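1. predicted structure and sequence below. I'll ask about it afterward.
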Amino acid sequence: MPSLPQNAVLIPIDMQQAFDAAPWAPRWNKKLDENGLALLAAWRAASRPVIHVCHDSAEPNSTLRPDRPGNALRTGFEPQAGEPLVRKSVNAAFIGTDLDLRLRRLGVDTIVLFGISTDMCVSTTVRVGANLGYRVFLVEDACDCFDLPDGDGGTIAARDVHRAHVATLRHEFATVLTTADAIAGL
């Protein structure tokens, strides 16, 4: 397990309430909140930086619109004093936001990511972060995603979607960790 630099920033992505109800499809990771909250507690106890990311959808009927209750962060995932909240409207947390500027001003070269959903906003943020030159760690057991239609009338199980995306990210874009590994790396 690699040691994480003192200024490695923990970035929870889209830990929002909307994902618990329709129209969102079933998810697989029953330990998402438990693992995410453990990461936040460990980062805070170690006085390490945290930057939260929230999706503010511009889609008219989205449950993630800023004026909808589902836009709110899940219980326990709200920023604490000194923890910024970056609001995005596309998949990548770096696009159309000041996340890169915030990280550069902190002198950060390492980011640790988790959240919803593995195959969309988490994956896209991992990829863009790596392309911007950050050393990226993905905490796989603190991510979750949804069952997806396969285009032929069937469904790809969320767990399989997650596994395929983690494999791709591990191959080229990120070091993949468990929650226990990330905490031990502090």
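-> That came in fine, so what should we check first? Worth saying up front: this structure is predicted, and the values here are computed from it rather than measured. Residues are numbered from 1 along each chain as shown.

2. all contacts plus neighbour counts: C-alpha atoms, from now on.
-> Fine.

3. can you show me the helices along this structure?
-> 32-45, 99-105, 123-131, 158-172, 179-184 (DSSP state H).

4. for the shortest one, buried residues please.
-> I take that to be helix 179-184. Under the neighbour-count criterion of 16 or more other Cα atoms under 10 Å, helix 179-184 has Thr179, Ala182, Ile183 buried.

5. ok, of those residues, which one's closest to Ser57?
-> Nearest to Ser57 out of these is Thr179 (Cα to Cα; 28.6 Å).

6. quick check: closest non-adjacent residue to Asn71.
-> In this structure, Asn71 finds its nearest non-sequential neighbour in Leu64, 4.5 Å apart by Cα to Cα, 6 or more residues apart in numbering.

7. wait, Gly76
-> In space, Gly76 is closest to Leu37, 6.9 Å off (Cα to Cα, 6+ apart).

8. separation between that neighbour and Thr75?
-> From Leu37 over to Thr75 the distance is 10 Å, taken as Cα to Cα, to the nearest Å.

9. which one's more surrounded, these two?
-> Relative neighbour count places Leu37 above the other of Leu37 and Thr75, with 18 against 11, counting by other Cα atoms under 10 Å.

10. was I right about the more buried one contacting Phe77?
-> Yes - proximity of Leu37 to Phe77 meets the contact threshold set by Cα atoms under 8 Å, at 7.1 Å.

11. and among the helices of the chain, the most buried is which?
-> helix 123-131 (a mean of 20; mean count of other Cα atoms under 10 Å).

12. show me what it packs onto, helices and strands only.
-> When contacts are defined as 3 or more Cα pairs under 8 Å, 6 or more residues apart in numbering; DSSP states H and E, helix 123-131 packs onto strand 135-144, helix 158-172.

13. now these as a markdown table including distance to Ala18?
-> What follows is the helices and strands packed on helix 123-131, written out as a markdown table (distance: least, Cα to Cα, whole Å):
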| stretch | distance to Ala18 |
| --- | --- |
| strand 135-144 | 14 |
| helix 158-172 | 17 |
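
14. contacting residues for Ala58?
-> Residues near Ala58 by Cα atoms under 8 Å, 6 or more residues apart in numbering: Arg65, Ser89.

15. putting a second one here so we can go through both:
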Amino acid sequence: MTQIALLVIDVQESFRVRENWSAVNHPDIADRVDRLVHAARAKGDLVIWVLHTEPGTGGAFDPVNGHVRFIDGLEPLADEPVLRKTSHNAFTTTNLQQLLTQQGIRELVISGIRTEQCCETTTRVASDLGYDVVFVTEATATTPLPHWTLPADAPLADVLADPRTLFPETVVERTEYVLAGRFATIRTLDEVAPAVMAS
């Protein structure tokens, strides 16, 4: 029985239809995640897929609009769980913990969108629940983070022009700082994928 699971968090079309996707740090996120998926499958580890939904909002994460689906090129196998969440972390509104317990999984590998939001939050919760967590920053993606005083619908041009905006490289660095040694072990894509395939 496998004791490691790869979580693919929110690598969905919902993000690609938003204006700020043009400023994403890893536009090839699907390829990066797919590399981890193939490595996990080669080892026999479980791959768990997560989609973020916001029913009734009318936005990009509302399932009725058709964007709550994995980015083209990513395809779960028939026996790989697909969970739908409405919280930032992948535990609170899903049966993820029950699934992991049933499978005897004690270690999680984290990938997905966004680095500092759903990926980081899932990592923190997982660590507090007693899981060993590997955070593959290079297999996560994020966009510029506007200052909290900007309106939620501020145009991307305004976000990019604001000197208070945190750009992806800063967001990523801060995420690694707060996770490393406390909630997760930070690993590169090169470190994780070959290790999984060679085991």
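-> Noted; the coordinates are in hand. Source: prediction; values computed, not measured.

16. overlay the chains and give the TM-score.
-> Remark: TM-score between the superposed chains equals 0.91 [TM-score structural alignment, normalised by the length of structure 1]; 182 aligned residues with a Cα RMSD of 1.8 Å.

17. just to revisit the earlier point, how about the residue nearest to Gly76 of structure 1, what's its match in structure 2?
-> Residue pairing (TM-score structural alignment): Leu37 of structure 1 is matched to Asp34 of structure 2.

18. what's the answer for Val9 of structure 1, then?
-> Here Val9 of structure 1 is matched to Ala5 in structure 2, going by TM-score structural alignment.

19. can I assume its match is in contact with Trp49?
-> No - judged on Cα under 8 Å, Ala5 of structure 2 makes no contact with Trp49 at a distance of 10.2 Å.

20. is it true that Leu189 of structure 2 touches Val136?
-> Yes - between Leu189 of structure 2 and Val136 a contact is recorded at 6.2 Å, counting by Cα under 8 Å.

21. identify the contacts common to those two.
-> Between them, Leu189 of structure 2 and Val136 share no contacting residue under Cα under 8 Å, 6+ apart.

22. what about Glu140 of structure 1, distance to Leu177 of structure 1?
-> 6 Å.

23. nope, Arg170 of structure 1 is what I meant
-> Distance, Arg170 of structure 1 to Leu177 of structure 1, using Cα to Cα: 10 Å.

24. now swap in Ala130 of structure 1 and tell me
-> In terms of Cα to Cα, Ala130 of structure 1 sits 16 Å off from Leu177 of structure 1.

25. please apply the same query to Arg104 of structure 1.
-> 24 Å.

26. before we move on, what about Asp67 of structure 1?
-> Taking Cα to Cα, one finds Asp67 of structure 1 at 35 Å from Leu177 of structure 1.

27. of the two, which one has the most company?
-> Neighbour count, other Cα under 10 Å: between Asp67 of structure 1 and Leu177, Leu177 has more, with 21 against 12.

28. quick one: map that one onto structure 2.
-> Checking TM-score structural alignment: Leu177 of structure 1 goes with Arg187.

29. isn't that match right up against Thr140?
-> No - using Cα under 8 Å, Arg187 of structure 2 is not in contact with Thr140, being 11.6 Å away.

30. quick check: neighbours shared by the two?
-> With Cα under 8 Å, 6+ apart, Arg187 of structure 2 and Thr140 have no common neighbours.

31. and for Met1 of structure 2, the neighbour number?
-> Met1 of structure 2 sits with 9 neighbouring residues when counted by other Cα under 10 Å.

32. how much space separates it from Ala42 of structure 2?
-> Met1 of structure 2 is 14 Å from Ala42 of structure 2, where distance means Cα to Cα.

33. how about the residue most central in space within structure 2, what does it touch?
-> Among the residues of structure 2, the one closest to the centroid is Gly112, at 2.3 Å (Cα atoms, centre = their mean). Gly112 of structure 2 is in contact with Leu7, Val8, Ile9, Asp10, Val11, Ile29, Val33, Cys119, Ala139, Thr140, Ala141, counting by Cα under 8 Å, 6+ apart.

34. one more time with 6 Å, if that's ok
-> Val8, Ile9, Asp10, Val11, Thr140 (Cα atoms under 6 Å, 6 or more residues apart in numbering).

35. what's the distance between the alignment partner in structure 1 of it and Leu106 of structure 1?
-> Gly112 of structure 2 maps onto Gly115 in structure 1 when the alignment is built from TM-score structural alignment. Look at Gly115 of structure 1 and Leu106 of structure 1: by Cα to Cα, they are 22 Å apart.

36. repeat that for Lys30 of structure 1.
-> 34 Å.

37. in structure 2, what residue corresponds to Asp100 of structure 1?
-> Counting by TM-score structural alignment, Asp100 of structure 1 corresponds to Gln97 in structure 2.

38. with adjacent residues omitted, what lies nearest to that match?
-> Distance criterion Cα to Cα, 6+ apart; nearest residue to Gln97 of structure 2, sequence neighbours excluded, is Phe91 at 6.4 Å.
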